[in-house]
Every structure is written in C-alpha cells, then in structure tokens.
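J.: structure for this input, please:
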Amino acid sequence: MKKRGLVVLFSAVLLLQACSNKDFKPRGIVSETDVCKVCNMSIVHEEYAGQIALSNGDYEMFDDLGCLIEYMKNLNKGDVGKAFIKDEGENNWVDVKTASYVYDKDIWTPMSYGVIAFESKDSAQQYIDKEGKGKLLSYSDLDSFKWGVHH
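T.: Presented below is the predicted three-dimensional model:
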C-alpha cells in the first residue's frame, strides 16, 4: 500500500513539472479592457506595449517598457514565464530578454521612460544612426538603468 502511494505521489510530481514547461506566447491586446498593471492607464499606443506571461498562465499588460521592467523587478524569477515588448521598427512582439534597446530623453513613450525596443542590435543601431541620437542598451542594462524622468 505504501509503495502504491509513493508511485502516485511521484507520478503527480512528474505531471506538475511537465505542466510547468509551457510554451509562452504573446497574446493580442484588448483595447477595451487591457490596462497597464503598474500605472492603470489604458493601452492606447499599442506600439509601445509590453506583456508578461506568468508561469501560472495569467497575463499582465503594460503601456510602456519602463512599467513592465518595474513590475518584473518585484516578481520572483519563477513567476515569469516569458515577457514581451513591441519592436519599434516592425511592431511585432519580441522577447524582452533578447531585444536591444535605445534610450534618449527626447524619445516619446507613453509614460515618458524614453526607451524603445528593437528585435536586433543592428536594428537599434540603425535607428540611432538615422535619428542621430540615442544610447544602445541590452536587457541586462535595464536593471540598473536610470529611467529618465522616473529616476
């Protein structure tokens, strides 16, 4: 009897672990109901939006990269399934951790953080070259970054 109980317990643990290996994908924004989890603003400018797919299957939406990063800093690492941000050039969802970023105090974003995302470092550098302004940043730079007017 004890052996059977251990087998059931072991099977349940394996099943739960399998469930946690989800393939997290971005979801579409529902403009009528989605609001930023940090500032409670409607997501009017979808081209700057971000989102987190939490490990429990819930999604949180954000109107600006700065709000998303602020929220992520307060989560346990195990709570985040995957985070996404809109690419400035293509307006598609990209992984927050692999994206490249450009900051300039004069870049407009919904909450005035002044940081925009690009799918690749080359795309970000092309933006800087074309606009003649901006500082190239990586995801790891965002942790200690001085967020413009929010610093």
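
J.: hey, let's count contacts and neighbours off CA atoms from now on
T.: OK.

J.: isn't Gly65 up against Asp87?
T.: For residue 65 the amino acid is Leu, not Gly. No - when contacts are counted by CA atoms under 8 Å, Leu65 is not listed as touching Asp87 (10.9 Å).

J.: the structure of the following sequence is requested for comparison with the preceding one:
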Amino acid sequence: MKNLHNIAVGILVFLLMSACNTNPKPIDYGNDGCHFCKMTIVDKIHGSELITDKGKVFKFDATECMLNYMAETKDLQIGNILTNYYEAPTELIKTQEATFLISENLPSPMGAYLTAFENTANAEKVQAEKGGKLYNWEALKAHLHKK
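T.: Down below sits the predicted model:
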C-alpha cells in the first residue's frame, strides 16, 4: 500500500513539473495554425512561439503576429519567446538573442518584411545584399508598436 502511495505521489509531482515546462514544441508546418491570424503556418523561416510561464504554447506564422498578439493580451505571464531564423529554418531561438532585419527585399508571411537572424554578423551580410534596417528585440517591439 505504501508503494502505491509513493508511486501516486511521484506521478503527481511529475505531472506538476511537466505542466510548467517552458520549452518549445515543434511547429507542424502545413498543419498548425497561427494563434493570432489563424493562417496555416507554412513558412519555415518566419514562425514563432510564445510560451507562458505555465507551459501553454502559442504558435504564430510570423513574428509580427506574435507581437500583435502580445500587444493585445497585456496580462500574459510569459515564460519564453522564440522565433525561427533565416540560417536554420524550423529551428527556434530566443527572440532576445536574435537580430531582426526589416527589408522589403525579404518578404515575410504577414507583410512586415521581418526576418530573424541568429546573430548580428549574419544579419549584416544579408542586409548588405538586400538592404533594410536591423533591430534587436526591444527596438523591434518599439518600432512595430508605434506604427
């Protein structure tokens, strides 16, 4: 009887700990829908995820959709914010570590021409070829919210 009790407690602890997991979940391209605009997520370079501190995952087809959702939903308790990036489509990195390029020569799904890069050096190489302006996460949020 005591073993059954210990097993039940162990399962309960495991479930509680996994419920607050702020790790990303893979985007199922072509099947998952954007939480903001409801479009199917197909572009493997521009997807993003917002994960609450309780582990709920919201998937988006573009970083601008995620930013719009964040602006409309003020009471979010955010655990992690991630974005796909140019150099490794389908991979996710923290938005705070990414460099963003807005270039009209590099389209994104929702028309903001916004693409994330793993680092500033990679973003500068593409910027030299395609033009545009570079932003870090905080500057990008300020830029897009003043429009």
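
J.: related to what we said a few turns ago, between Leu65 and Asp87 of structure 1, which contacts overlap?
T.: The contact sets of Leu65 of structure 1 and Asp87 overlap at Tyr48, Ile116 (CA atoms under 8 Å, 6 or more residues apart in numbering).

J.: now the strands: where do they sit in structure 1?
T.: Under the criterion DSSP state E, structure 1 contains strands at 50-54, 59-62, 80-86, 93-95, 100-103, 115-118, 135-138.

J.: contacts only, for Ala117 of structure 1.
T.: Residues counted as contacts of Ala117 of structure 1 (CA under 8 Å, 6+ apart) are Ile85, Lys86, Asp87, Glu88, Ala99, Ser100, Tyr101, Val102, Ala124.

J.: counterpart of the fourth one over in structure 2?
T.: Taking TM-score structural alignment, Glu88 of structure 1 has Tyr86 as its aligned residue in structure 2.

J.: what is the end-to-end distance of stretch 32-43 of structure 2?
T.: 11 Å (CA to CA, to the nearest Å).

J.: which residues outside stretch 84-94 of structure 1 are in contact with it?
T.: 26, 46-52, 65, 95-96, 116-119, 123.

J.: please redo it, this time with the cut-off set to 6 Å
T.: The contact list for stretch 84-94 of structure 1, computed with CA atoms under 6 Å, 6 or more residues apart in numbering, reads Glu47, Tyr48, Ala49, Gly50, Gln51, Asp95, Val96, Ala117, Phe118, Glu119.
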